[in-house]
Structure formats: structure tokens, C-alpha cells
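Student: Sequence first, then the predicted structure, then my questions.
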Amino acid sequence: MPEPKFRVAICGGGIGGLCLAVALSKDPSIEVSVYEAAQRFSEIGAGVMIWEKTWRILEIMGLTERFSKIAHAPPDGSIEVGFDHRRSDQPEEGFRFSLAEMPYGCIRFHRADFLDVFINNLPAGIAHFNKRLSFYGRSLSDSAIALHFTDDTTATCDLLVGCDGIKSTVRGQMYTEQAERIRAEGGDWQSLLDCIEPAWSGKTTYRGLIPAEKLSSGHRALRAPMKYCGKGKHVVSYSISQGSIVNVVTFASELEKEGTPYEGPWVTECSQQELLDCFTNWEPDVEELLKCIDKPTRWGIHHLKPLPFYVTDAVALLGDAAHAMTPHLGAGAGQAIEDAFILSFLLTHPDTDRGTLNTALRAYEHARLQKATRVLKGSWNAAIMCEFNSPEYGDDYSRLGDAIRRQWDWVWESTPESDADEAIQWLARALKI
């Protein structure tokens, strides 16, 4: 076998890591390895949603035929509901105050099925399990990166991509090392350390799955993605698995606690009564949904502060490791896929080799950091608005509805192709080609 132009190690086998691995594996000149901490690939959570821009990336990758088979319905580009927003925090029937419609609408999947498409397109021999990264180091003899795992094994690569989630080990080491350098120079090192640990958003979520046949035939959750909104709380529901299951996610916000320590495990089981007590006296649609969830789970929703950089010295962050966000725009998986698309496009470019690798990574950061940060902030703002806590809009429904619909403008402001072209142009300027 010819010597690869470089070796890429992907730490983390979630959606972003596997999407990157599948994209890079199509280039025989790049050696790709995926190191997953668990015994097998798996995803926590029930539902995942994407929007038109992400669907276009999956088209470019040649995967949409497979994804169409597992969506709530085969996406065809027609105008569909993104989310139907209702005022629901009263015992009588609520009312719609905003309807967000768009091409493709909200494309929904069971998260495990979604991940399986990437797994099934991953070449044999790339995945390595029970490999939890402990730390990475530099080789004294060359530019290689040495990976040290908790099972006392090691591996080497030329590029390390941290796809290891919101509690990323790669991010922790990257930002600790950079803080040490800044401290030695007398700069603001503490702000970098503050980026390492996820922060509690002040939001508590209850999740559950409902077989569609348990709901009355006319229930709105069977027809469209719903946001049932109230002061400081809201309930999201949408169908997955070809419409056979309804995914329900509820949110209760304590904004004054944002950034404070979260007591207890992030995910735990709880009683149905706890869930019902949280949403007592909400409209009948919501009451019916919640009474169908026999064994809800409670989640403390965490997110990251916007990071100032994603790359240092042949190490890059991707997906939740770079921009873990609250789920209020349904954008976390899509943003990870956008990361993977742009990074793979740059790494497979003919002008990228060992000598230009760091420049390609800076092009990736230039292409993705501001865009992903905008979505991260927008996701937070989306919850503020749909829970009627926006200082600007409050419950002024006409202005609020327009503002909520604008929260998805980033989906159409550029295309994957134009984003990739911009990244390549930046690379060319940096290399003075």
C-alpha cells in the first residue's frame, strides 16, 4: 500500500465523527481511524432533526436514499411545517401564534436509526472500540501526535479530530495547554479555562417516547412538529420512525440558575407524576401527551460558552466538542454534519498534505466558527422567545412570531457548496496559490 498523505484519528463515534469518517474514507490517500470509548457505536436520546441545508450535504455524500427510508416520511422538498407554535399554559384550549413553514420542513429520525446509516457506510477496519482517550502528546522525532488511551494502549496520527462530545477530553487538553502558553506571556488565560467545562443552561428536560396508536387520532403531534409554549416552559413533540413513534421533550427554565452547578447526574429516571406536576393546568393536547409517558427521564441541559478557536497544531474540534448547544433549534446534529462536510472537503483537497495541514485546519475554523457560534446563540434565544421571556418581544404574538421564524434564516443564507467554495478560496489565499 502507498504511504498515505496523512493519518487522521477521529476520537468519538457519534454523528459528527462518523460523518467525517465516512466522507474521508472515500479518499484512498487518507488513512482514517475512529476511536470510540464505548463497546459499540450508540447514541443517547430518541429523536434527531435536520433541515434543508443538512439534507443537501447528505445528498452530496450520496446517502439520502438510505436516510429517506428511516425519516418520518420521505423528504421531497415540498413546503412543510418546521414548527407549529401554540400558547398552551392554560387548562382550556390553546391557540397558534406562529407557524414556521419551509422547504422540507423539519426532517425527523430516530437517533439510533440515523447513526446506523453512517455506521453501515463505514469501511471495515476503521473503527476501534473501548478506546477512551486519556491524553495526547507530540513525538520528539517528527510531527506525529501520540494518542494515549485509558487501557494503556497508544496510537499515532498526523491529525487528531476531537469529536468526543460536550465533555471533550481533546477540548480540555487543547484549552489547558493554550491557557498555559497565554499565562506565560501575561495574557488572559483564565477565560480559556472557563471554556473547558460545560455550563448548566438552567433548563431541565423531561423526555419520553409514545407509540402513535396511544394518542387520539386527531392529536396535533401526529400531524406536525409542535411547540406548546408557556411562561418559562415549553413542550416539543414530533413523530419519528415513519410516524410510528412520537418523541416528546419538555423544558422547564430557571434562567437565574444558568451557569450554576447542576446537582446530581445529568440524566436520571423520574416518576410520571413529577412530569405531570411540572405542567399542571396546561391545555388538553399537552395533558394527553404527558399522561402517555409512563417512564420519563429527566435531563439537565448543558451547553458550552462560545469558543474563541477550534484548532491548534494539527488538533481540531468538531460537533459538540466545539459548540454543544441547547436543542431549541434542532440544530446540533446538523451543525456537526456541516463541520464534517467542510473539514472533509478541505482535507481531501489536492493542495492539502502534511505540509499544509495546519493551514487547512485554519480554513476550517474560519468557515465554521462564526456560523456555528451564531446557531449556538440562536438556539438559546429561541427558548427565551418561545417561553415569553424575551425583553424585546415578551408575548407580543405578531412580532414574536416573526422573530421566531427568523431564527432559522441561517438554513438558507448559504449552501453547502458555497460554504465549501469559500473555505477553499480562503485556503488558496493563505497558501498564495
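Tutor: Noted; the coordinates are in hand. No experiment lies behind these values; they were computed from the predicted model shown.
Student: From here on, just use CA atoms for contacts and neighbour counts.
Tutor: OK.
Student: neighbours around Ala151, how many?
Tutor: One thing to correct before we go on: residue 151 is Asp, not Ala. Number of residues near Asp151 (other CA atoms under 10 Å) recorded here: 11.
Student: before we move on, what about Gln39?
Tutor: The number of residues near Gln39, taken as other CA under 10 Å, comes to 10.
Student: Contact partners for it?
Tutor: The neighbourhood of Gln39, defined by CA atoms under 8 Å, 6 or more residues apart in numbering, consists of Phe129, Asn130.
Student: Okay, one more to line up with it:
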Amino acid sequence: MGASGPNIAIVGAGIGGLTLALALRARGIDAEIHEQAPELREVGAAVALSANATRLLARLGLDEQLTAAGAEPTELIHRHWKDGRRIAAHPVGASYRERFGGPYLGVHRAAFQRILGDAWGSERLHLGTAVSGVTEDPTGAGPTGGDGGRVRLEFADGRSARADLAVGADGVHSAVRRRVTDEDVTVYSGTSGFRGLVPAEAMPSLPDPGAIQFWMGPGAHVLHYPVDSAGTVNFLAVVTGPQRWSEDTWRAEAAPGELLAAFDGWHPAIIEMLSGAPQSARWGLFGQAPLRRWSRGRAVLVGDAAHAMLPHHGQGANQTVEDAVTLADCLAGARAAGGSEAYDVALRRYERLRRVRTRQVQRSSWVTSGLLHLPDGPAAERRDRKLATVPADFGWIHAHDAERAAAAAVAS
């Protein structure tokens, strides 16, 4: 290892892995990315990026590419499932940027992945490299060239590699997490979702196609937002059930017509939207009980590997970006401090900064799930009145600056 800092092995080339690699490079730290897929690709239709992530991505020089690739919603609107009336509406656009210092963007996942991948390049990206295990390698040189502190990555094809630190950015079925903890913490929410992309012209009944909107109804809701300048709309249709999830993965095939049947009687715009794309697989929606630890030795977790969360605040990708920048800053601080123990301190600092923040978002998203599925009646009316204060109630999510929080912690 060179004197410039630790050599980082990042497992997973999704949003978290690539963002971390870029943030480390910006701070002068080497990284290698190991991705099991033979090519870069993202699962899912689109992603919503809020200011707590777009501010950080702009500092990595990606703001122009993201703005060109995505779409900025005009409003946040909550609607009644049947008659489509606007229950609550709040401006996004310029007023959101002014308040939070960054835009709110809807972006195709594939476009976001491509922007991150192009920014990183191919030289230190190892595709088709599935990590089967991570072990401590006490015979290796640590971050300061002394004994101990290195990890060994074992690959499915029999090869191996050493690094000073292994970062699990490999999602909910993380191989690195098996090194960090044996906790089985995923919790099925009792709801499942269907995803799709639909051109706006296929939905003539849709009001305000440029807005991010929640349609709320008994036992179900639909979230949608624009994702490009062509007017493509991404939707997530969530239904209560099945009662139990018995699949080994979070994805299962649904019977033909099952999605439309679940929204029988809903507003015509919703029927047009759900009819405008082939029925996707059904995705079980899982949350995660907070892990007791995010690191062990020289292995540490980011993103869904550490804190899978329900999608109802649109924060999965955003919290992952926050993790990546926070970890990069903590490691940069350790490099400046010098000494092998500095990296132990850096991992503890990272975990302390991120655990409380992500727990708060996880908990809030779980509570929101049930509120979106209330039947018409007094409880729904109380919820509807509360929607008038959404910007004040959830501004803490969007206003947070992970980089400044990390810098303050490193300086303390």
C-alpha cells in the first residue's frame, strides 16, 4: 500500500459503490470496485433524488449530467384515489432548490447508473467478479504499512484479492454483511409493489403529469413522477398483501391482470397509467430492523446492505449517497491523522454519524406506509389535514448535509 492512504475494495457497483468510489477519488484515496454482474445495470425503473443527495453529487461534478438526464417535478401533490381531488399540494421546482440548496430530480435508474459509471471509468472496475466471502488477513500490511488490518476477498471463481478495507455496497443480500454480522434483520411490511414507465401521452386523464404525486386509497396507493424531458412517468403501485412473503428473493411473478384488478374503481388516470406498461413482477416491500453494528475489523457496510428501507419517502438511494460521502470523509480524516488506529476511529465515527440518521428515516417511512392505505373515513380525514404541513414535517430529511456533518465530526 502506498503512503497516500488505504486501498479500498468496494463490493458492488451500484449507486452506493460508484458514489463511494468517486468520493474517495476526490479525496485522493485509491479504490477498486468488484461487481458480480458482467455489465453495469440497475434493477428498477427510476429513482428520485432529493436535495440531500443532489447537493453531494453536485460537489462530485455530476450536477449538469443529472439535470440533463432527469426531470424536476413542479409540485408534490396528494390525491384522492377515486375522484382525483387535490388533498394537499406543495411547490417543488425553484422554491425547493432555494430552500434546500439542490434540486429534486426524477431520473431513470439506468441513466443515473451510466452517469456514475462514466464518471468512474473502467480501469479500476472489475465486472463479473462475485465475492463469496470476506476474511481478516492478519499477515497483510495495514493502512500504515505495519502488521495486521488487511482483509482478503474470496471470489466465486476461486481467485482472491487483498485490501486494507472492504466496503459492502452489495445490497440487501450482501456478502460483506455476513462478515460484519449474522443478524437476519429484514422485515416484510405486508405490502408489495409493481413498477413501470409510461409515456405521458398514454394517460390523457392524468392531471399535472409534471408533478410528483401520491394517490391514496383503501389498501393501496400509487406514487408517480416524471423522469425525463420527454414526459416519461415512473410509477410505483403499492398494494396491501400478500399476508406472508414466502419467496427466497424480494421478487415474485404475479398472475396476469392482478395489478389492474387491485385498482378496480380507481380514477381513470390510474387505470390508464397501470395499463400503459406491461405488468411487472411483484416486489415484496421489506424494511430492516437497525443493525447493531455496521463494521467489523476491516469490513464496513453502506446503503441497503446496512439499512434497507421502505420507499415511501423516496430515500433509499439518497441515504446511500449520504453513506458514501460520509464514509469517504471519515477515511480521509483518518489518513490525515495517520496511524492504524485512526482507521478504527474512522469506522466508528462513520457508524455513529449514519446509524441515528438512517434509523429516523426508516422509522418514518414505515409509519407512512400505513397512512397511505387508509379507507375513506375519520382516520383518512385526520391524515389529509396533516398533509398540509408536509414540508415542515419532513424538511429535516432534505436539509441534512452529510458532508458538513462528517467534517464537523472529524474536526471535533
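Tutor: Received it, and whenever you're ready, just let me know what you need. Remember, predicted model here, so these are calculated numbers, not experimental data.
Student: To what extent does the longest strand along structure 1 diverge from structure 2 after superposition?
Tutor: Using DSSP state E, we find that the single longest strand of structure 1 is strand 199-211. Taking mean CA distance after the TM-score superposition for structure 1, the mean distance separating strand 199-211 of structure 1 from the aligned residues in structure 2 is 1.5 Å.
Student: equivalent range in structure 2 for that strand?
Tutor: Aligning strand 199-211 of structure 1 against structure 2 (TM-score structural alignment) gives residues 187-199.
Student: Give the helix, strand or coil label for the alignment partner in structure 2 of Pro296 of structure 1.
Tutor: The alignment partner of Pro296 of structure 1 in structure 2, by TM-score structural alignment, is Ser280. Three-state assignment for Ser280 of structure 2 (DSSP: H, G, I helix; E, B strand; the rest coil): coil.
Student: ok, Ser280 of structure 2 - contacts?
Tutor: Here Ser280 of structure 2 is in contact with Phe194, Arg195, Gly196, Glu253 (CA under 8 Å, 6+ apart).
Student: quick one: the last one from Leu259 of structure 2, how far?
Tutor: From Glu253 of structure 2 over to Leu259 of structure 2 the distance is 11 Å, taken as CA to CA, to the nearest Å.
Student: Take the contacts of Ser280 of structure 2 and write them to TSV, including distance to Asp182 of structure 2.
Tutor: Below are the contacts of Ser280 of structure 2 laid out as TSV (distance: CA to CA, whole Å):
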residue	distance to Asp182 of structure 2
Phe194	30
Arg195	31
Gly196	35
Glu253	29
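Student: of the residues you listed, closest to Asp344 of structure 2?
Tutor: Closest to Asp344 of structure 2 out of the contacts of Ser280 of structure 2 is Arg195 (40.9 Å), distances taken as CA to CA.
Student: which residue ranges form the helices in the stretch 151-300 of structure 2?
Tutor: Taking DSSP state H, counting those that start in this stretch as the test, the helices found in the stretch 151-300 of structure 2 are 177-180, 258-262, 268-275.
Student: what does Arg363 of structure 2 align to in structure 1?
Tutor: Arg363 of structure 2 maps onto Lys377 in structure 1, by TM-score structural alignment.
Student: Surely Ile77 of structure 2 forms part of a strand?
Tutor: Yes: Ile77 of structure 2: assigned to a strand according to three-state DSSP.
Student: circling back: how far away from the center of its chain is the match of strand 199-211 of structure 1?
Tutor: 15 Å (CA atoms, centre = their mean, to the nearest Å).
Student: Going by neighbour count, list what's buried in that stretch.
Tutor: Buried residues in stretch 187-199 of structure 2, defined by neighbour count with 16 or more other CA atoms under 10 Å: Tyr188, Ser189, Gly190, Thr191, Ser192, Gly193, Phe194, Arg195, Gly196, Leu197, Val198, Pro199.
Student: Geometrically speaking, which residue is the centre of structure 1?
Tutor: Gly332 (2.1 Å; CA atoms, centre = their mean).
Student: Which residue in structure 2 aligns with that residue?
Tutor: So, by TM-score structural alignment, Gly332 of structure 1 is matched to Gly316.
Student: Next one: the residue lying closest to that match once chain neighbours are set aside from Leu347 of structure 2, what distance?
Tutor: Distance criterion CA to CA, 6 or more residues apart in numbering; nearest residue to Gly316 of structure 2, sequence neighbours excluded, is Met309 at 6.3 Å. Going from Met309 of structure 2 to Leu347 of structure 2 by CA to CA gives 22 Å.
Student: Please identify which of the two sits among more neighbours.
Tutor: Under the criterion of other CA under 10 Å, the comparison of Met309 of structure 2 against Leu347 puts Met309 first, with 28 against 23.
Student: Could you double-check that the more buried one sits in contact with Gln362?
Tutor: Yes: the pair Met309 of structure 2 / Gln362 is scored as a contact, 5.4 Å apart, by CA atoms under 8 Å.
Student: overlap in contacts of these two?
Tutor: Gly287, Gln288.
Student: Quick check: which of the helices of the stretch 151-300 of structure 2 is nearest to Ser340 of structure 2?
Tutor: helix 177-180 (19.4 Å).
Student: The closest one vs structure 1, average distance?
Tutor: On superposition with structure 1, the mean distance recorded for helix 177-180 of structure 2 (mean CA distance after the TM-score superposition for structure 1) is 2.0 Å.
Student: corresponding residues in structure 1 for that helix?
Tutor: Counting by TM-score structural alignment, helix 177-180 of structure 2 corresponds to 171-174 in structure 1.
Student: Quick check: Ile293 of structure 1 touching Ala212?
Tutor: No: judged on CA under 8 Å, Ile293 of structure 1 makes no contact with Ala212 at a distance of 11.8 Å.
Student: quick one: Glu31 of structure 1 and Pro4 touch, right?
Tutor: Yes: between Glu31 of structure 1 and Pro4 there is a contact under CA under 8 Å: 6.0 Å.
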